[in-house]
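Asks: for reference, the sequence and a predicted model appear below.
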Amino acid sequence: MTERTVPIDRDIARQAAHWLMRMHAGRVPPTDQQACAHWRTAHPDHERAWQRVQQVQQKLGLLPTDLAMGTLNRERRHALKTLLVLATLLPAGYLTHQTISRQHWLADMRTGVGERGEHRLSDGSQLFLNTDSAVDLAFTAHERRIYLRHGELLIDSGTDKGPHAYRPLRVVTSQGVMQALGTRFSVARQDERALTRLAVLEGAVRIHTHTGATATLTAGQQVSFSSDAIGPHTKANEFAASWTRGQLAADGLPLSEFIAELSRYRHGWLRCDPDVAALRISGTFQLDNTDAILAALPHTLPVALEQRTRYWITLRRR
């Protein structure tokens, strides 16, 4: 076992994260600099943890040089420190943006894998977050913006109960801006394809891509769009909002698509073999118990579960 792979004690990792954040807090008094140096030399594990936490910072860019920690509120400072500690405890090879997302951890609102969130916003809108999702809010006197950083949301737009005159409500992704026209709609980031998927359940939504393409969708329509182009309008999936009720609904859905969707709600590796991928599945399933969903599949389809661990499951033909 090399020095790079020897586990770091959690308490020492917390201390290292504390000192790193202190050293990024703007003007650092000489007494703090001396105390940090003394801590580092007090034990070899301290210096090792310090080097690791600095590596995490450099790799993930958690503490930009132009950011003084004093500008962050207490909740975000706590989230950032927690992220530093967790990343420091990981083996060095796992320090990637895919493993840990700074934007996700520091978002105004977020959910973990398998979690869902419901929030009543200050303007009266109701915001739902699906599994593994994160949003930032930017409400000003002139507009209401919701930045979808990751995952999927559903918004039931309110009548703007704030003290200002009516402010447009907009949802922003990497591909464009969607403006609500008195509506209820869902937005999902499809980052692996560099697309945003919009489904309008009530009212209408106007799309502006970042390169200037525009379109307006009305209730019952959905579309996927990139930064450059807007795809064809199709009929919105009638089950688009079922996840807000804690359900995964399917009507003749190919098993491969069903498993891909289910995998979003659980940790680990979940897949099906190509020879069962085209099997069709229908029903309404409770997302709070994905293990029960998987256990029920062999009773309705000619499949068997090959389970190496709880987090590594493959569906094969029985």
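Replies: Happy to help now that I have it.
Asks: drop to CA atoms for contacts and neighbour counts, all remaining ones
Replies: OK.
Asks: nearest residue to residue 178 in space, please, no chain neighbours.
Replies: residue 207 (4.6 Å; Cα to Cα, 6 or more residues apart in numbering).
Asks: ok, that neighbour to residue 266 distance?
Replies: Applying Cα to Cα, to the nearest Å, the value for residue 207 to residue 266 is 32 Å.
Asks: A further structure is provided below for comparison with the first:
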Amino acid sequence: MSHPGDTNSHGNDSGENIEKCHSSELQAAMEWQIILWSGEVTPQEQQAFTSWLNASPKHQQAWQQLQQIHDPFSHIPSDIAGRALRASGPDTRRRQLLLGFVVLVGIGGSGYGIQRTSHWQAATADYTTRRGETRSVTLPDGTVITLNTDSAVDVTFTDSQRTLHLRQGEVMIATAPDRATVARPFMVSTRSGQVRPIGTRFSVRQYDDVAGSVLVQVLEGAIELTPRSSAGIRINAGQQARFDQHQVTLPTPVDMAKSAWTRGLLIAEQQRLGDFLAELGRYRVGVLRCDPAVASLVVSGVYPLRDTDQVLQALEQALPIRIHTLTRYWVTISAS
């Protein structure tokens, strides 16, 4: 296994190799790289990293691909690099951008390739949120967008179009009438297709799966949803649908629990523990692992997202489970 600071450049293959790995594994590898670069690694964190690396061949693949990137800090004294990483805390946009800079410099002539990847686009987007953070922004036309945890959007306004590019995560949108002399349609662009609102309030979530699926919920008004490779459909207020590049599911009633994040809540209604923890993990930094032996336990309740550690403690009191905390970045839930 390579270590931070090793040089192993593979020319123009780097951007392509990064895209081969599933984004969740690559995101975890990036976080571990930042922790190891910080210069403040405890023995427990080193053990947790080793456990993560050995837990799956996909983790090893993600780590190996990340190490193929030439380390620009090889030209900088290690104490200066460590101070730069430690200066802004463990989970800030500055670190995300610093990592993007590391990737760009490391691959030299193939910089264009990495700029086309979803990870680069998310790290350099106009508006972003960290894990566990939500953020509301009023756009120049009066439209209000609220980003959920670990989300990224770009905004492009031209003379003929208003476009929001969802690079990662989830966003709630309350559109406003265009105040330009010539009205410009509003559009949300995702990896799998486009969403055009019709005087509406709606949410769009880009899932981190192979199909690039997207969930759209319409709370007010209506939207026209058009996958890249198939005909579009109209979805009205009180409906939701999921789509990928090739197809759209039939509209179903809105599951209001899925938009509870806008109120700082995570709601479970007869939900598998494994699925609940996967959702909770979106709001935490590090690994949140569920033992398959307890993954089918049923969870119901309303949980505040401001403190995910308290949520875990509440689950431990309500269910026959035990929370094992190796470090702040590695938590395992198993049978009690």
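Replies: The structure has been received and is ready for your questions. These figures come from a predicted structure and were not determined experimentally.
Asks: where do the helices sit along the stretch 51-200 of structure 1?
Replies: Ranges of helices in the stretch 51-200 of structure 1, per DSSP state H, counting those that start in this stretch, are 74-89, 102-105.
Asks: now swap in the stretch 201-336 of structure 2 and tell me
Replies: Using DSSP H, counting those that start in this stretch, helices in the stretch 201-336 of structure 2 cover 273-280, 308-318.
Asks: which helices and strands sit right next to the first one?
Replies: Translated: helix 273-280 of structure 2. Helices and strands touching helix 273-280 of structure 2, by 3 or more Cα pairs under 8 Å, 6 or more residues apart in numbering; DSSP states H and E, are strand 287-290, strand 298-304.
Asks: quick one, what contacts residue 275 of structure 1?
Replies: Contact partners of residue 275 of structure 1, counting by Cα atoms under 8 Å, 6 or more residues apart in numbering, are 316-317.
Asks: tell me the counterpart of it in structure 2.
Replies: Under the alignment (TM-score structural alignment), residue 275 of structure 1 pairs with residue 293 of structure 2.
Asks: now check structure 1 for the residue matching residue 195 of structure 2.
Replies: Per TM-score structural alignment, residue 195 of structure 2 is aligned with residue 178.
Asks: sorry, back to before: relative to residue 127 of structure 1, how far out is the residue nearest to residue 178 of structure 1?
Replies: 19 Å.
Asks: which one of the two has more residues nearby?
Replies: The neighbour comparison of residue 207 of structure 1 against residue 127 (other Cα atoms under 10 Å) goes to residue 207, with 23 against 20.
Asks: so the more buried one touches residue 176, yeah?
Replies: Yes - Residue 207 of structure 1 is within contact range of residue 176, at 7.1 Å (criterion: Cα atoms under 8 Å).
Asks: what residues of stretch 20-39 of structure 2 count as buried?
Replies: 21-23, 25-26, 28-38 (16 or more other Cα atoms under 10 Å).
Asks: that older thread, let me see the contact set for the residue nearest to residue 178 of structure 1.
Replies: 176-179, 213-217.
Asks: ok, residue 251 of structure 1 next?
Replies: 281-283.
Asks: swap in 6 Å and give it another go.
Replies: Residues in contact with residue 251 of structure 1 (Cα atoms under 6 Å, 6 or more residues apart in numbering) are residue 282.
Asks: and it, what's its match in structure 2?
Replies: Match for residue 251 of structure 1 (TM-score structural alignment): residue 269.
Asks: again with residue 191 of structure 1
Replies: Match for residue 191 of structure 1 (TM-score structural alignment): residue 208.
Asks: show me what residue 183 of structure 2 aligns to in structure 1.
Replies: By TM-score structural alignment, residue 183 of structure 2 lines up with residue 166.
Asks: how many residues are close by its match?
Replies: With other Cα under 10 Å as criterion, residue 166 of structure 1 counts 14.
Asks: with adjacent residues omitted, what lies nearest to it?
Replies: Residue 166 of structure 1 sits nearest to residue 160 (Cα to Cα, 6+ apart), 6.3 Å away.
Asks: which residues does the residue nearest in space to the middle of structure 1 contact?
Replies: With distances taken as Cα atoms, centre = their mean, structure 1 has residue 133 as the residue nearest its mean C-alpha position (3.0 Å). For residue 133 of structure 1, the contacting residues are 110-111, 150-152, by Cα under 6 Å, 6+ apart.
Asks: which among the residues you listed gets closest to residue 271 of structure 1?
Replies: Using Cα to Cα, residue 151 is the member of the contacts of residue 133 of structure 1 that sits closest to residue 271 of structure 1, with 20.0 Å.
Asks: please name the nearest non-neighbouring residue to that closest one.
Replies: residue 133 (4.1 Å).
Asks: map that neighbour across to structure 2 for me.
Replies: Per TM-score structural alignment, residue 133 of structure 1 is aligned with residue 151.
Asks: same question for residue 290 of structure 1.
Replies: Using TM-score structural alignment, residue 290 of structure 1 pairs with residue 308 in structure 2.
Asks: how near is its match to residue 315 of structure 2?
Replies: For residue 308 of structure 2 relative to residue 315 of structure 2 (Cα to Cα), the value is 11 Å.
Asks: who has more neighbours, those two?
Replies: Higher neighbour count among residue 308 of structure 2 and residue 315: residue 315, with 20 against 16, using other Cα under 10 Å.
Asks: what is the neighbour count of the match of residue 191 of structure 1?
Replies: 14.
Asks: with residue 206 of structure 2 instead?
Replies: Neighbour count of residue 206 of structure 2, defined by other Cα under 10 Å: 23.
Asks: so what's the closest residue in space to it that isn't next to it in sequence up against?
Replies: Spatial nearest neighbour of residue 206 of structure 2, excluding adjacent residues (Cα to Cα, 6+ apart): residue 214 at 4.7 Å. For residue 214 of structure 2, the contacting residues are 205-207, 242-243, by Cα under 6 Å, 6+ apart.
Asks: so residue 286 of structure 2 touches residue 329, yeah?
Replies: Yes - counting by Cα atoms under 6 Å, residue 286 of structure 2 touches residue 329, with 4.0 Å between them.
Asks: returning to what we had before: residue in structure 2 matching the residue nearest to residue 178 of structure 1?
Replies: Under the pairing rule here (TM-score structural alignment), the equivalent of residue 207 of structure 1 within structure 2 is residue 225.
Asks: tell me the residue furthest from the middle of structure 2?
Replies: Residue of structure 2 lying farthest from the centroid, by Cα atoms, centre = their mean: residue 181 (36.7 Å).
Asks: ok, residue 288 of structure 2 - contacts?
Replies: 281, 331-332.
Asks: can you check residue 298 of structure 2 too?
Replies: 270-273.
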